[in-house]
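# Need coordinates for the below:
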Amino acid sequence: MNLRLSTVILPVDRWHEGGRAKWRRAEELGFHAAYTYDHLSWRSFRDGPWFGALPTLTAAATATDRLRLGTLVTSPNFRHPVTLAKELISLDDISGGRVTLGIGAGGNGFDAEVLGREAWTPRERADRFGEFVPLLDRLLTEDAVSDRGTHYSAEEARNIPGCVQRPRLPFAVAATGPRGLKLAARYGQAWVTTGDPKLYEAGTPEQSDAALRGQLDKLAKACADAGRDGAELERILLTGFTPDRSRPLESVEAFVDFAGRHRELGFTEIVVHWPIADSDFAADQAVFEDIATEALTRLG
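Predicted structure coming up:
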């Protein structure tokens, strides 16, 4: 099984003071894709610079030629399917068809409350996500859409000429629960996980592997229930949130070991964070670049 290596570049740099250079360097290093978080701010970066995901990706599209671009992940927390679809069609056009939409139900925190409302419960998030994804699918594949939902509606929403990628740009659906996995099986071209959050602080790599294996089994069942071959979906692991979160970037050898284990589990793409000094994503830049250029060759 071939394994792809991608990166996440958090939108913390002014474009002309390092931002543009990172995206260009990601392409030079040969990453399959470079993603960014779609938040209004995020955790420890809340009191520092943080730029918008879609404008950043648009700029990255003009600064690169081959690199795939995307969000990990967009959520309904502050997005509406109608306006998001228009922006994605525009981004897909500007990039020449290089966009993947990572999309999930969202969670609690700043994004969930910044618009002045109480954060949705897990059930409310799942309900909204269950409407959001099907409507977005229609908006990206049909010229005109009218739909009345409980949470999201569209009235003669026009999206001509549609995506460069046909029938639409790919969805990478982040999900671990039954309702989200059902959406991934129905609408996804890829599935995304960060592992089991309950193991983040005190779990072991072995426990994490077992949890991921369980998630992959549930994904396979959801695909079978939908009458779909689960092998059609790319399976993406966003690293940095498993018990051995820092070890993969300590050396090329450590990464090869980590990647090999997860390829055996069934993952087809591994995403590593671009190093950011004095943060949870601190790492040696030289080692990071060696991993980008050497690790997959060593993995065989």
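
# Every contact and neighbour count from this point should use C-alpha atoms.
Noted.

# List the buried residues in stretch 147-160.
Ser153, Ala154, Ala157, Arg158, Asn159 (16 or more other Cα atoms under 10 Å).

# show me what contacts the closest residue to the fourth one other than its chain neighbours?
Nearest residue to Arg158, sequence neighbours excluded (Cα to Cα, 6 or more residues apart in numbering): Ala144, at 4.5 Å. Under the criterion of Cα atoms under 8 Å, 6 or more residues apart in numbering, the contact partners of Ala144 comprise Glu156, Ala157, Arg158, Asn159, Ile160.

# possible to save the residues you listed as TSV with distance to Gly18 and secondary structure?
Formatted as TSV, the contacts of Ala144 follow (distance: Cα to Cα, whole Å; DSSP: H, G, I helix; E, B strand; the rest coil):
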residue	distance to Gly18	secondary structure
Glu156	41	strand
Ala157	38	strand
Arg158	37	strand
Asn159	34	coil
Ile160	35	coil
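
# And the contacts of stretch 247-261?
If you take Cα under 8 Å, 6+ apart as the criterion, stretch 247-261 is touched by Ile270, Ala283, Asp284, Val287, Phe288, Asp290, Ile291, Glu294, Ala295, Leu296, Arg298, Leu299.

# Here is a second sequence; please produce its structure as well for comparison:
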Amino acid sequence: MRQGVLLLPEHRWAEARKRWLLAEELGYDHAWTYDHLMWRWLSEGPWFSAVPTLAAAAEATSRIGLGTLVASPNFRHPLDFAKELVSLDDVSGGRIVCGVGAGAEGFDSRLRGDPPVSRRERGARFEEFVGLLDRLLLEERTTFRGDWYTVEDAVVRPECLARPRVPLAVAAAGPRGMALTARYAEVWVTSGAPNLFDNEPYEQVVPLLKQQLAEVDRACEAVGRDPATLRRLLLSGGSVGGVLDSVESYRDASGVFADLGFTDLVVHWPRPDFPFAGREDVLTGFAAAELGGGAG
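Presented below is the predicted three-dimensional model:
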């Protein structure tokens, strides 16, 4: 089981840098950040941009994987984003993973005055976004005219250090998104029940996770892909709660999820208050016991 941690982009870099470095020192396999213009309950506080944050983290660290969890079409265009991903890939030495999702209603979809998008339109836009992003990162030149995006003779160079391109981690909970995952992604991402923050104990979420795992297997089989070639990443802390209650619960939850078939588990870096309130000593204690890491 690969272990990861998600750091909210809420701290000035002098402070944030310490956390990204500590995540690597603790032995985590990958570290992530959210990609939003503003975010839910923290809209009145500091909130930094994901791409420069990851560029700084890539320069500061040397081993740990880095990524967005997740970027969305709510304010990103595939061409601009592809150029940024190639740049991040270069700075990091091939350690970037591009996590993408369809995007929910919220600040990101309203701040720029964009017209409302229905759920069906959101799914169609996401399909076009992922397919075009894949092409831009693989092809020498790309021309595309779709319902949502147009590019003319676009060149995204240099080639990615990660081969054949920056890996895609697609967040998907429904059949349309899972079909997209099976076609394009190296990693499938779930947070349990999508866009919910009920924080049920992780043991109670197991039936839903089993169902989702079976569905993504079927999506792979439907396109002739071996399901074993797809990594499965669970982001806890939203609808999947209780993981960071103690070192023991963290260890137990990790075992439960591994037994289900997950290859990666990501927890939020504990904060002093809501959301994701918790104790950093649980994170560091688990790392010391299970990852061989330490803070000193």
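
# Tell me the residue in the second structure aligned with Gly106 of the first structure.
Matched across to the second structure, Gly106 of the first structure falls on Gly103, judged by TM-score structural alignment.

# Give me the neighbour count for Gly240 of the first structure.
Using other Cα atoms under 10 Å, Gly240 of the first structure has 20 other residues around it.

# so how far is His11 of the second structure from whatever residue of the second structure lines up with it?
Structural correspondence for Gly240 of the first structure with respect to the second structure (TM-score structural alignment): Gly237. Noted for Gly237 of the second structure: a distance of 20 Å to His11 of the second structure, by Cα to Cα, to the nearest Å.

# All the strands of the stretch 151-300 of the first structure, in order from the start?
Counting by DSSP state E, counting those that start in this stretch, the stretch 151-300 of the first structure has strands at residues 153-158, 171-174, 190-193, 234-238, 269-273.

# Comparing those, which comes out most buried?
Most buried of these, by mean neighbour count (mean count of other Cα atoms under 10 Å): strand 171-174, with a mean of 27.

# equivalent range in the second structure for that one?
The aligned range for strand 171-174 of the first structure is 168-171, by TM-score structural alignment.

# Name the surrounding residues that touch the matching stretch.
Defining contact as Cα under 8 Å, 6+ apart, one finds that stretch 168-171 of the second structure is touched by 70, 97-102, 177, 180-181, 184-190.

# mean deviation (superposed) between it and the first structure, please.
Here the mean offset of stretch 168-171 of the second structure against the first structure after fitting is 0.4 Å, by mean Cα distance after the TM-score superposition for the first structure.

# show me where the stretch 1-150 of the first structure has strands.
Secondary structure of the stretch 1-150 of the first structure (DSSP E, counting those that start in this stretch): strands at 4-8, 33-36, 68-74, 99-103, 144-148.

# As CSV, those with distance to Gly266 of the first structure would be great.
Converted to CSV, the strands of the stretch 1-150 of the first structure look like this (distance: least, Cα to Cα, whole Å):
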stretch, distance to Gly266 of the first structure
strand 4-8, 12
strand 33-36, 19
strand 68-74, 20
strand 99-103, 19
strand 144-148, 37
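
# Which residue comes closest to Arg122 of the second structure once chain neighbours are left out?
Distances taken as Cα to Cα, 6+ apart place Ala102 nearest to Arg122 of the second structure, at 6.4 Å, with adjacent residues excluded.

# Tell me which of the strands of the stretch 151-300 of the first structure sits nearest to Lys218 of the first structure.
strand 190-193 (11.7 Å; Cα to Cα).

# which part of the second structure lines up with that closest one?
Going by TM-score structural alignment, strand 190-193 of the first structure sits over residues 187-190 in the second structure.

# any idea how far the matching stretch is from the chain center?
8 Å (Cα atoms, centre = their mean, to the nearest Å).

# for stretch 11-19 of the second structure, same thing?
Relative to the chain's own centre, stretch 11-19 of the second structure is displaced by 20 Å; criterion: Cα atoms, centre = their mean.

# next one: stretch 4-16 of the second structure
Distance, centroid of stretch 4-16 of the second structure to centroid of chain: 15 Å (Cα atoms, centre = their mean).

# Contacts for stretch 47-63 of the second structure next, please.
9-11, 13, 17, 20-21, 24, 33-39, 66-68, 84, 88, 91-92, 95.

# switch the cut-off to 7 Å
By Cα atoms under 7 Å, 6 or more residues apart in numbering, the surrounding residues in contact with stretch 47-63 of the second structure are 9-10, 17, 20-21, 33-35, 38, 66, 88, 91-92.

# residues contacting the residue nearest the centre of the first structure?
In the first structure, the residue lying closest to the centroid (Cα atoms, centre = their mean) is Leu72, at 2.4 Å. Contacts for Leu72 of the first structure were tallied using Cα under 7 Å, 6+ apart; they are Tyr35, Thr36, Tyr37, Asp38, Gly102, Ile103.

# For it, what is the corresponding residue in the second structure?
Matched by TM-score structural alignment, Leu72 of the first structure corresponds to Leu69 in the second structure.

# any idea how far Thr33 of the second structure is from its match?
Distance from Leu69 of the second structure to Thr33 of the second structure, by Cα to Cα: 6 Å.

# How about Lys210 of the second structure?
From Lys210 of the second structure over to Thr33 of the second structure the distance is 26 Å, taken as Cα to Cα.

# Then Arg76 of the second structure?
16 Å.
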